[in-house]
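*Asks:* Quick one: sequence plus predicted model below, questions after.
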Amino acid sequence: MTTRRQFFGLAGAAAAGAAVSAGAVVALDKDQPKPTVARVIDPYGDHQPGISSPAPKHAELVAFTLRKDADKAALGRLMRLWSSDIVALGSGRPAPGDTAPELAIANVALTTTVGFGPRVFTLTGNKPGGLDDLPVMKHDRLDPAWSGGDLLVMVGPDDAVSVVHAVRRLVADAKSFATPLWRQTGFWNGTGSDGQPVTGRNLFGQVDGTGNPAVGTPEFESTVWSSDGPDWFRGGTTLVVRRIRMNLDTWDELTRSEQERAVGRKLSNGAPLTGAAEHDELDLEAQDSDGRPVIAENAHARLSHPTENDGRRIFRKGLNYVHDSGAARESGLIFLSHQADVAGQFLPLLMRLDAADALNEWTTTIGSAVFALPPGFQAGGWLGEKLLG
């Protein structure tokens, strides 16, 4: 039975379509030589929009544990509620039942991405192939506080207050169905000093994500979106979340050339050590005057390159994080990897990096989780409808 709360939520979701822009709205300020960009990202479409969007300036990921009495019908009710929230909050309107409606603001590029963990498929069947928990790697030191999960929401706008507000609403609406298991917050700067988009840097100072397939290209489509498997999952993708602790103190003890040799790229602009610009191709055959590979055999850029991995690719994003406990501070990277097939694309790459990556000396993975991200939805529909309807 549809409750009054659910009815108004779905009605709001359908009505919001007319108010949501599909792209960027440019507002010209006569006092400024450069335009300012205000964005409302369309929540509707064949895919969840947060997947192909740039890494957000601010983000929070929340994993949930389903209640013991949760079943397929309950999951369907939750997805209807979350879908209405996603549409309302993304357009800057209060979600139905919002207790702090003034915090819902538009033009902050807010996206909310939802994923299903392995337990969902014990209730529903139709699990995508290769969606099992990753095996523990040699260099992993996994903490249950950052691992696993039955459901995931990731909220990512350009405004930190909007993150807190949106997550607050989503957690409140999930209360009857699931409880938070872990929360991870992060940040990213994908804008250069000239206001133009850039790849962004992790806390090692490394330009991080250079080799990604370009959004909208055939290479991106084949890397990210599922085209086979269960019918409900076609147009969806998988997500691996890895929380990687970085030892910044020992990293800072290295010379700049030692840091660059471990990465295989220049820290100044992300160019490969064999090139001049960020997107120059790696020359993996180049040697220095002593006959050594210019890009070392254990350099991260070499080991992760598609030519070293039988052509396998992923679409990666990163979020820097800091976690304070009293006077102590932990710093690191929330590594997000999208691919059509975890077992076929991501796992072989992970195993290769775990075996030999030079960066293993300064990084430790302390959290790991995998999720299936369903396709998007259209006005009047809802996330996961083909699986749960």
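*Replies:* On my side now, so go ahead.
*Asks:* Please count neighbours and contacts with C-alpha atoms only from this point.
*Replies:* Will do.
*Asks:* how close does residue 235 sit to residue 96?
*Replies:* 29 Å (CA to CA, to the nearest Å).
*Asks:* Correction: the previous question concerned residue 331.
*Replies:* Distance from residue 331 to residue 96, by CA to CA: 37 Å.
*Asks:* Then residue 329 would be within a helix, right?
*Replies:* No - applying DSSP: H, G, I helix; E, B strand; the rest coil, one finds residue 329 to be strand, outside a helix.
*Asks:* That one: what's it in contact with?
*Replies:* Applying CA atoms under 8 Å, 6 or more residues apart in numbering, one finds that residue 329 lies in contact with 322-323.
*Asks:* circling back: more neighbours: residue 331 and residue 96, which one.
*Replies:* residue 96 (23 against 16; other CA atoms under 10 Å).
*Asks:* this is the comparison structure:
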Amino acid sequence: MTAREWDRRSFLRGGAVALGGASVAVAGRAIWDVTRTDEAPPADPVDPVDPTAAGSATVPFHGPHQAGVVTTPPAWATFVALDLRDGVDRGALVRLLRIWTDDIARLTAGRAGLADTEPELAAVPASLTVTLGFGPRVFTAAGLEEQRPPWLAPLPAFGVDRLEDAWCGGDLLLQVCADDPVTVSHAVRLLTKDARTFVAPRWVQRGFRRSPGTTPAGTTMRNLMGQVDGTRNLVPGQDDDLIWQTDGDPAWLVGGTAMIVRRIATDLDTWDQLDRVGRELVIGRTLDTGAPLTGTFEHDEPDLAARDTLGFPVIDTAAHIRRARTDDPTQRFLRRGYNYDDPPPPGRSTDSGLVFVTFQRDPLHQFVPIQQRLDEADLLNRWTTPIGSAVFAVPPGCAEGEILGHTLLEG
């Protein structure tokens, strides 16, 4: 008997068994229908699943902190930097923030804004959060320069930077995140439309992560280079003293934080030419599990002293995870990055990277030293280039009846 004949006969035999089983099942159902006419068939023990649960989910807007900082990152994000128009002063800023606060409170609850011309699009909140940040010029315009935190300024220059004006600076920032891109787009349009007399757009960056339900809760995101991105992250509730401003310097920022937005371009075209072993050596982690090269699981502590059989460090002296580490436990920050993948310019096949977002109490102490170490010697610098950078002060949250930024502008 040939292999083809065997496969055919096996299939036919299996099919006959299956059909026979189906006949028995049908016959059994018919007998049940005849003998049990007083009751419905027993239901399958399957828990009902609401297919719209992700769309109807909401994140509370009011509270001591703004949402969108320690909130679990949704799948989609848009970052909009805006510049104040000439003549905008403290009073105008209060009027703008009164409009925005009301709109954000409505949108995050699944309700349309007061001037919403597409109210149907507001009906799906999808865990929408909107986070407001102040750039340096807000304090000048409001006549409150003495209230500007000392760290609220452009970051020091790093040798790897190739910054482009198109992705730098900004007087105000709106971080708009949700698990649905239509929800994000609608919120951005409404908020920017309502602000036209006060601000002009400076730059817009869009990013994405895995959609909800596609990976287990708590899974570390992956960037488009295939790496786990953000393993050694701060833990909200455990590391709050490194995230939130807790003392009175300046007093208006208590309950707020510092936000850094860096646009990191990745050269995927040349990264594709590097084999898997080389990629893992660059990072110091395995690609499949994210475990350090000296460990088994993602969150294992790397053994930076380990040597191979030839006496070389298992984790290279310039590997990314080695350069990103420090002996100072306070030199850490909360990262909340998003991938971007834009249409490439002529002559290139990709324009991809990371909208690298961090939150920390003091960027000069927590962020800058780490970036200086990476700038000095990091194998990953061959494939990643910072092309955008901006720093913002994120004011605390607000209660009902208050506006965002009230501690600064109405204090």
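*Replies:* On my side now, so go ahead. Keep in mind that what you see is a predicted model, and the values were worked out from it rather than measured.
*Asks:* And the TM-score between these chains?
*Replies:* With the length set by TM-score structural alignment, normalised by the length of the first structure, the two chains reach a TM-score of 0.88; 359 aligned residues with a CA RMSD of 2.0 Å.
*Asks:* Helices of the stretch 251-389 of the first structure, residue ranges please.
*Replies:* 256-263, 300-303, 347-356, 385-388 (DSSP state H, counting those that start in this stretch).
*Asks:* so the third one corresponds to what in the second structure?
*Replies:* To tie it back to what came earlier, the one meant is helix 347-356 of the first structure. Helix 347-356 of the first structure corresponds to residues 368-377 in the second structure, going by TM-score structural alignment.
*Asks:* List the contacts of the matching stretch.
*Replies:* 155-156, 158-160, 318, 320, 323-326, 331, 381.
*Asks:* neighbour-wise, which of these leads?
*Replies:* residue 320 (23 neighbours).
*Asks:* In contact with it, which residues?
*Replies:* 282-284, 374, 378-380.
*Asks:* try it again with 7 Å
*Replies:* 282-284, 378-380 (CA atoms under 7 Å, 6 or more residues apart in numbering).
*Asks:* where does the aligned residue in the second structure for residue 164 of the first structure land in three-state SS?
*Replies:* Aligning on TM-score structural alignment places residue 164 of the first structure opposite residue 185 in the second structure. Following three-state DSSP, we place residue 185 of the second structure in the helix state.
*Asks:* can you check the one 3 residues further on too?
*Replies:* Recorded secondary structure, residue 188 of the second structure: helix (three-state DSSP).
*Asks:* Apart from its neighbours in sequence, what residue is nearest it?
*Replies:* residue 176 (6.9 Å; CA to CA, 6 or more residues apart in numbering).
*Asks:* hang on, isn't that neighbour packed against residue 74?
*Replies:* No - using CA atoms under 7 Å, residue 176 of the second structure is not in contact with residue 74, being 9.9 Å away.
*Asks:* roughly how far apart are the closest residue to residue 374 of the first structure other than its chain neighbours and residue 339 of the first structure?
*Replies:* Sequence neighbours aside, residue 236 is the residue nearest to residue 374 of the first structure in space, at 4.6 Å (criterion: CA to CA, 6+ apart). Here the criterion is CA to CA. By it, residue 236 of the first structure lies 9 Å from residue 339 of the first structure.
*Asks:* So for these two, which residue has more residues nearby?
*Replies:* When neighbours are counted by other CA under 10 Å, residue 236 of the first structure and residue 339 differ, and residue 339 comes out ahead with 27 against 24.
*Asks:* So what's the residue count around the nearest residue to the more buried one once chain neighbours are set aside?
*Replies:* Distances taken as CA to CA, 6+ apart place residue 224 nearest to residue 339 of the first structure, at 4.3 Å, with adjacent residues excluded. Residue 224 of the first structure has 25 neighbouring residues, counting by other CA under 10 Å.
*Asks:* Just tell me what residue 224 of the first structure corresponds to in the second structure.
*Replies:* So residue 224 of the first structure corresponds to residue 243, using TM-score structural alignment.
*Asks:* Pretty sure residue 8 of the first structure sits in a helix.
*Replies:* Yes - assessed with three-state DSSP, residue 8 of the first structure lies in a helix.
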